[in-house]
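Novice: Quick one: sequence plus predicted model below, questions after.
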Amino acid sequence: MRELELGLQLPSPLQDLHDDRLAGVRLFLKRDDLIHPEVTGNKWRKLKYLLADACASRASTLLTFGGAYSNHLRATAAVGRMCGFTTIGVVRGEEEPHNAMLDAAMSDGMQLHYMDRATYRRKADPEVIDALHRRFGDFYLVPEGGSTEFAVPGCRELVDEIEQPFDVIACPVGTGGTLAGIAAGLAPGQRALGVSVLKGAASLDDDVRSLQLDATGRVVGNWSIEHRFHCGGFARRSPELDEFLGDFDRRHGLRLDHVYVGKLMLAVFALISEGAFADGSRVVAVVTGRPPAGSG
């Protein structure tokens, strides 16, 4: 699958952000949200080598999981259409009126299957997977969020694209694949900072270690996860976050999504104000996606 043939814009741009709050820190935005209008940012990087493995396995159908507003479902449907796969999306919860995200996935040919929340929590159990095979036949299983050992080399390539010297690279963390890959690609003296978008997710540290070990056979210690900026939990928002997002949009003409990138940038500016980065530090913040159309 040649990236140019799929209409992907790689490498993604690196934007020098000018803001009077940076206090001696130089901040760059790695604009992965501009890679593709339907398969933005870390979604493509996490799926790239997984799709290659699916092709090598002669799979014709991809099955994956996500919530009703999942960018991952949307992206999997889009790459399925672009690369010739049938796609099935297992949606958490009972069927309800469609939203723009699910409508877009369906327009790309994805078949939706709703799963009650109790069963969805056990979606990795063999008996649940067996039941899905009985219903849908053979499929290539793509975990929720796409974080597998194949995500690590794809996300590692993000680092290789950055020609500007930097000290720290920061990204939001939901399942850990992007952080695991970025950290694996850093040079000595560089470090990666993940910002958890989940509440009470101390297990994310173990998830990142496991992904690195599965993909590379080793765990590197050049990364950490900041757990203070979840704003109440996944997809939750707080008055502080909303105020920050509005101000950022007014200053820079860039609307950030509140689920991932907004919390990342809230954390980066808070850490700058706390003096967490030495004067003169060069920090790259990865814009892993964009807000869905029509979202506030």
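Specialist: Everything's here; your move. Since this is a predicted model, take the numbers as computed values, not measurements.
Novice: from here on, contacts and neighbour counts on C-alpha atoms
Specialist: Will do.
Novice: mind checking how far the residue in the chain sticking out farthest from the centre is from Gly146?
Specialist: Relative to the mean C-alpha coordinate of the chain, counting by Cα atoms, centre = their mean, the farthest residue is Arg134 (30.3 Å). Arg134 is 23 Å from Gly146, where distance means Cα to Cα, to the nearest Å.
Novice: returning to what we had before: which other helices and strands does the helix or strand containing the residue farthest from the centre of the chain contact?
Specialist: In this assignment (DSSP states H and E), Arg134 forms part of helix 126-136. With contacts defined as 3 or more Cα pairs under 8 Å, 6 or more residues apart in numbering; DSSP states H and E, helix 126-136 has no helix or strand neighbours.
Novice: ok, then the element right after that helix?
Specialist: strand 140-142.
Novice: Buried by neighbour count: which residues of that following strand qualify?
Specialist: The neighbour-count check on strand 140-142 (16 or more other Cα atoms under 10 Å) flags Tyr140, Leu141, Val142 as buried.
Novice: residues contacting the nearest residue to the last one once chain neighbours are set aside?
Specialist: Leaving aside its chain neighbours, Val142 sits nearest to Thr64 (4.8 Å; criterion: Cα to Cα, 6 or more residues apart in numbering). Contacts were defined as Cα atoms under 8 Å, 6 or more residues apart in numbering; by that measure Thr64 touches Leu73, Thr76, Ile88, Gly89, Val90, Leu141, Val142, Pro143, Glu144.
Novice: Pull the distance from the helix or strand containing Thr64 to the chain's centre.
Specialist: Using DSSP H and E, Thr64 sits within strand 61-66. The chain centre lies 16 Å from the centre of strand 61-66; the measure is Cα atoms, centre = their mean, to the nearest Å.
Novice: immediately after it, which helix or strand?
Specialist: Following strand 61-66 toward the C-terminus (DSSP H and E): helix 71-83.
Novice: circling back to that earlier point, generate CSV for the contacts of Thr64, with distance to Arg26 as supplementary columns.
Specialist: Below are those laid out as CSV (distance: Cα to Cα, whole Å):
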residue, distance to Arg26
Leu73, 35
Thr76, 35
Ile88, 43
Gly89, 41
Val90, 42
Leu141, 41
Val142, 37
Pro143, 36
Glu144, 34
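Novice: List only those of those residues flagged as buried.
Specialist: Here, 16+ other Cα under 10 Å leaves Leu73, Thr76, Ile88, Gly89, Val90, Leu141, Val142, Glu144 buried among these.
Novice: Now do the contacts for the last one.
Specialist: Put plainly, it is Glu144. Glu144 neighbours (Cα under 8 Å, 6+ apart): Thr64, Phe65, Gly66, His72.
Novice: same thing but 10 Å
Specialist: 63-67, 70, 72-73, 89-90, 123-124, 175 (Cα atoms under 10 Å, 6 or more residues apart in numbering).
Novice: re earlier: ok, the buried ones among the contacts of Thr64 vs Arg117, which is closest?
Specialist: Closest to Arg117 out of the buried ones among the contacts of Thr64 is Val90 (11.2 Å), distances taken as Cα to Cα.
Novice: ok, and here's another one to check against it:
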Amino acid sequence: MTPPGAAPSPVVELEDDRIAAHGVRLFLKRDDLVHPDLPGNKWRKLRHNIAPARERGTLLTFGGAYSNHIRAAAAAGRLYGFATIGVIRGEEHLPLNDSLAHAQGMGMRLDYLDRAAYRRKHEPDVVAMLRERWGDFYLLPEGGSNARAVRGCAELGAELRGFDVVCCPCGTGGTLAGLAAGLAPGQRALGFAVLRGGFMDGEVERLQREAYGTRRGAWSVEHGFHFGGYARRTAALDAFADGFADRHGLVLERVYVAKMMAGIYALAARGRFPRGTRVAAVVTGPAGASDTGLSGPSGTVAPGKRASLP
């Protein structure tokens, strides 16, 4: 199953002397180009959740007021013919912001939970209340990370054979859990946590056990590049992302992707990648709306060569 109009995302080599000076070759897996409404890991997480959503007729999921996951779930419902309900953290604010207006325009019905109830969103009494309000539905966790999402992201790993290290940003852990499971022996997955707290390792392992019954693949999480926590940014992160855009013509999404890329450059400078290492970085989403309303101009790509796997 492929979203209408989608093509396999390209892998391009990034030519940057700041990386080359450390003997590292860096490639970008442009998953942000998969589909305008279902970019990157959003499509991979949703892919195997579409069939059960269609069987139930309705998908209900959760997100913040600027959630790209909410937008993607609404688009999937429109494209594949099932109803969608988005349960939003916090109170309703009118007029709707661009993200929620887009989701509603795709046919999604919106509901709201105060922050105390939202923290308990997967507890049986809250789910029962939602079923009483909305009827039967297929429940998809916040961020789309469940066992089916992990298996979808494993297909991403299978597309990236031939690299030594494959990197991705981590918000809920589903992308890293699947990516690592899909890589070949000898490859390593490296996740960059965008939240503080050091809990991501446990979430990744929990999701792998939910999907496969055991831990899979060689993987680890870097916790030192959250730049203050989820959706927070610093002058250093902004300077890195602005400099990257100036050099390469690509505007990095700053909640997730810019933090991963800054981490890769920093680890290369520290000698964490042996000379000759081939690193692939998964660009999971485009610059634009995010869970916090941070936005930047749409990313464009400077002319470059599509890489054949090394």
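Specialist: Structure's in. What do you need? Computed from a predicted model, the values in this text were never measured in an experiment.
Novice: What segments of the second structure are strands?
Specialist: Using DSSP state E, the strands assigned to the second structure run over residues 11-14, 25-29, 58-63, 83-89, 109-113, 138-139, 165-170, 188-193, 219-222, 278-282.
Novice: Dump these into TSV; add distance to Gly288 of the second structure as well.
Specialist: Formatted as TSV, the strands of the second structure follow (distance: least, Cα to Cα, whole Å):
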stretch	distance to Gly288 of the second structure
strand 11-14	21
strand 25-29	18
strand 58-63	16
strand 83-89	19
strand 109-113	21
strand 138-139	27
strand 165-170	16
strand 188-193	20
strand 219-222	25
strand 278-282	17
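Novice: closest one to Val257 of the second structure among the ones you listed?
Specialist: That would be strand 165-170 among the strands of the second structure, by Cα to Cα, at 6.2 Å.
Novice: what's the mean distance for the closest one versus the first structure?
Specialist: Strand 165-170 of the second structure differs from its equivalent in the first structure by a mean of 0.3 Å after superposition (mean Cα distance after the TM-score superposition for the first structure).
Novice: thinking again about what came up before, what residue of the second structure matches up with the residue farthest from the centre of the first structure?
Specialist: Aligned by TM-score structural alignment, Arg134 of the first structure pairs with Glu132 of the second structure.
Novice: give the contact list for that match.
Specialist: Neighbours of Glu132 of the second structure in contact, by Cα under 10 Å, 6+ apart: Val126.
Novice: Tell me the gap between stretch 98-108 of the second structure and the middle of its chain.
Specialist: The answer for stretch 98-108 of the second structure is 20 Å, by Cα atoms, centre = their mean.
Novice: Read off where stretch 232-249 of the first structure ends up in the second structure.
Specialist: Counting by TM-score structural alignment, stretch 232-249 of the first structure sits on residues 228-245 of the second structure.
Novice: Contacts only, for the spatially closest residue to Gly246 of the first structure that is not a sequence neighbour.
Specialist: Spatially, and ignoring its direct neighbours in sequence, Gly246 of the first structure is nearest to Arg255 (7.9 Å; Cα to Cα, 6+ apart). For Arg255 of the first structure, the contact set (Cα under 10 Å, 6+ apart) comprises Leu245, Gly246, Asp247, Phe248, Asp249, Val261, Gly262, Arg290, Pro291, Gly296.
Novice: Report the two of those residues separated the most.
Specialist: Asp247 and Arg290 (16.9 Å).
Novice: Looking at those two, which is more packed in?
Specialist: Shown here are Asp247 of the first structure and Arg290; by other Cα atoms under 10 Å, Arg290 has more neighbours (24 against 14).
Novice: give the contact list for that one.
Specialist: 31-34, 37-38, 40-41, 71, 254-262.
Novice: what does Arg215 of the second structure give?
Specialist: So Arg215 of the second structure contacts Ala177, Ala180, Ala181, Val204, Glu205, Arg206, Leu207, Gln208, Arg209 (Cα under 10 Å, 6+ apart).
Novice: So which of the residues you listed are in helices?
Specialist: Ala177, Ala180, Ala181, Val204, Glu205, Arg206, Leu207, Gln208, Arg209 (DSSP state H).
Novice: Buried ones from the contacts of Arg255 of the first structure, can you make that a PyMOL selection?
Specialist: The following PyMOL line selects those of the contacts of Arg255 of the first structure that are buried, judged by 16+ other Cα under 10 Å:
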select buried, resi 245+248+261+262+290+291
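Novice: and which of the contacts of Arg255 of the first structure is nearest Met115 of the first structure?
Specialist: Using Cα to Cα, the contacts of Arg255 of the first structure come closest to Met115 of the first structure at Pro291, 25.3 Å.
Novice: what's the strand holding Thr64 of the first structure aligned against in the second structure?
Specialist: Using TM-score structural alignment, strand 61-66 of the first structure pairs with 58-63 in the second structure.
Novice: and that stretch, how far from the first structure on average?
Specialist: With mean Cα distance after the TM-score superposition for the first structure, stretch 58-63 of the second structure departs from the first structure by a mean of 0.4 Å once superposed.
Novice: Next, count neighbours for Arg78 of the second structure.
Specialist: Arg78 of the second structure, neighbours per other Cα under 10 Å, totals 17.
Novice: shouldn't it be in contact with Gly107?
Specialist: Yes: if you go by Cα atoms under 10 Å, Arg78 of the second structure and Gly107 touch, sitting 6.9 Å apart.
Novice: ok, how many other residues are close to the counterpart of Thr178 of the first structure in the second structure?
Specialist: If you follow Thr178 of the first structure across to the second structure using TM-score structural alignment, you land on Thr175. Look at Thr175 of the second structure: counted by other Cα under 10 Å, it has 32 neighbours.
Novice: which residue sits closest to Ile229 of the second structure, ignoring its sequence neighbours?
Specialist: Actually, residue 229 of the second structure is Gly rather than Ile. Counting by Cα to Cα, 6+ apart, Leu195 is the residue found nearest to Gly229 of the second structure once chain neighbours are left out, at 4.6 Å.
Novice: ugh, wrong one, I meant Tyr140 of the first structure
Specialist: Nearest non-adjacent residue to Tyr140 of the first structure (Cα to Cα, 6+ apart): Leu62, at 4.8 Å.
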